[in-house]
Each structure stands twice: as structure tokens, then as C-alpha cells.
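In: Predicted structure and sequence below. I'll ask about it afterward.
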Amino acid sequence: MSEVLDNLRYSEEHEWAQQGEGRVVRVGITDHAQHLLGDIVFVEFPEVGAAVSAGDSVGSIESVKTVSELYSPVSGKVTRINDALEASPELLNDEPYSGGWIFELELDGEYSEAVAGLLDAAAYRELIGE
């Protein structure tokens, strides 16, 4: 059974969004996604400074099984990537909601508006059948 945190918002592509300070949002992949991917060996990050729209492909995640696209669940400007994943991509498997975050961005608007189209924890649990 996959862990789903109540304080996050989720995309149907299995990314999560967490509100930070101000208009900053931290993004990663869900526990469910990392289970499907298997052992993760490489992360291709979005470029810091890039403007992205919700649903844009912004990178990829490579596992021993496959390569999966990474999508931005919200719109904004990428402000930071998780450098720790360059040396230790397995953090995505070990800590998908903490040390395994992938990037941060500054929203174009308010958090509540930006995540309006995302799933809450209950809806995400339903999506993944849990």
C-alpha cells in the first residue's frame, strides 16, 4: 500500500505539490510512482529559471525498468532543484515526500488557485485504487 499524505495535492501523473513559504511550491513524485518505477538511477531536472506551465514535461526519471516523464503539476518559474538527487537518485525511492523532492518553483499566482485542478489526498487514493 502506497503512502499518501493529506497535506499535499496530487496530479493524475503522480506528482505531488507542497505549499512552501509565500508562493513557493515544492514538487516530487508520489510513493505510488516510485513503487511503479522501481529502483531509480537518474533524474533529469528542469532548468532553474525556466517558466513552466501545469502539465508541461519538465524532465525525466530513469529507473532500472524504464524512463518516465516528469511533469509540473503547477505553473511558475523553477527556482531550485534538489542537488542531492544527482549523487543519490535513490532518495526518490527511500524518501519520496522528504529528501526526495525534485524541484521548487515560484507560482504565477496564489497557491489555492494554482492547485485548484489537482487532487486532494482522498481523490488521489481513489485514483490509485487504495
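Out: Yep, it's here. Just so it is clear, the model here is predicted, and its values are computed rather than measured.

In: CA atoms for contacts and neighbours, from now on please.
Out: Fine.

In: So which residues of this structure form helices?
Out: In the chain, the helices defined using DSSP state H lie at 31-37, 84-87, 91-94, 111-114, 121-127.

In: so what's the spatially most central residue of the chain up against?
Out: Centroid-nearest residue in the chain: residue 28, 2.3 Å away (criterion: C-alpha atoms, centre = their mean). Neighbour list for residue 28: 15, 16, 17, 96, 97, 100, 101, 102, 103 [criterion: C-alpha atoms under 8 Å, 6 or more residues apart in numbering].

In: State the number of residues packed around the second one.
Out: As a burial measure, residue 16 scores 28 neighbours (other C-alpha atoms under 10 Å).

In: here comes the other one, which I'd like you to weigh against the first:
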Amino acid sequence: MIDRLETSADALWLTPQAPGVVRLGFADHGRQLVGPVQRLTWQTQTGHVRLGDPFLLVTGSKDTLMLRFPLAGRIKRINAALVDHPDRLDTHNDALDWMVELDDE
């Protein structure tokens, strides 16, 4: 299993959604590390988080990657549909492969 903060940060994209809100999604580097995604396990779904806190375990055909928050904040929303459709992380569609939205409050 891959579980390093720097690898986790490289496996994510971040996009501002509104003032103080950022959306995190699965980047190409993450796809290369794990291969086709087979299963997701949320590590946290609500509340305040700190830099480095784990939030999602992504299991693919090649490896498993523990994703950790690259910044602190409060979870505003998660993409719960990913659990039933983990293959969405294999796409390059930001509307489908986003994982979590963080508020900087």
C-alpha cells in the first residue's frame, strides 16, 4: 500500500469552487499508481480535517493508495456516488471524478 503525503498530493487535483471552497479530485498520477480502480473506502466523511489526515483508500488493479488531505479545512461535501461507481475515478471528467469539497473555515 502506498501511504505517503507527498504521493497523495501528487495524485490529486485541486480546483476552487467558491471563495474559501476547494474541490479535490483524482489526478492522472493517481491513476498511474493504482491502475483501474476497483474499490474505495472512505476514511472520514464529515467534520474538520488537518493536513495529512487520511480521507480515502483507493484500491486498484496495481496497488492501493491512501489519500491524505493536502490542506486543512472542514469537509463541506463528499462524492458519495464513488463508492457504488469507483470506475468514475478512471475517467478524466471533473464532474465525475471529484472526491471531496473542503471549506477553509
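Out: Received the coordinates, thanks. Keep in mind it's a predicted model, so treat the numbers as computed, not measured.

In: about what we covered before: right, so the helices of structure 1: which one is the most enclosed?
Out: Most buried of the helices of structure 1 by mean neighbour count (mean count of other C-alpha atoms under 10 Å) is helix 91-94; its value is a mean of 22.

In: Over in structure 2, find the residue span it aligns onto.
Out: Under TM-score structural alignment, helix 91-94 of structure 1 corresponds to residues 88-91 of structure 2.

In: same question, stretch 113-128 of structure 1
Out: On the basis of TM-score structural alignment, stretch 113-128 of structure 1 is assigned to no residues in structure 2.

In: re the thing from before, so which of the contacts of residue 28 of structure 1 hold up in structure 2?
Out: Retained contacts for those in structure 2, judged by both residues aligned by TM-score structural alignment, their matches' C-alpha atoms under 8 Å, are 15, 16, 17, 97, 100, 101, 102, 103.

In: any chance of these in CSV, with distance to residue 85 of structure 1 too?
Out: Output for these, formatted as CSV (distance: C-alpha to C-alpha, whole Å):
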residue, distance to residue 85 of structure 1
15, 16
16, 17
17, 18
97, 13
100, 7
101, 9
102, 8
103, 10
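
In: For PyMOL, what selects the buried ones among those residues?
Out: Of those, the buried ones go into a single PyMOL selection, burial set by 16 or more other C-alpha atoms under 10 Å:
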select buried, resi 15+16+17+97+100+101+102+103
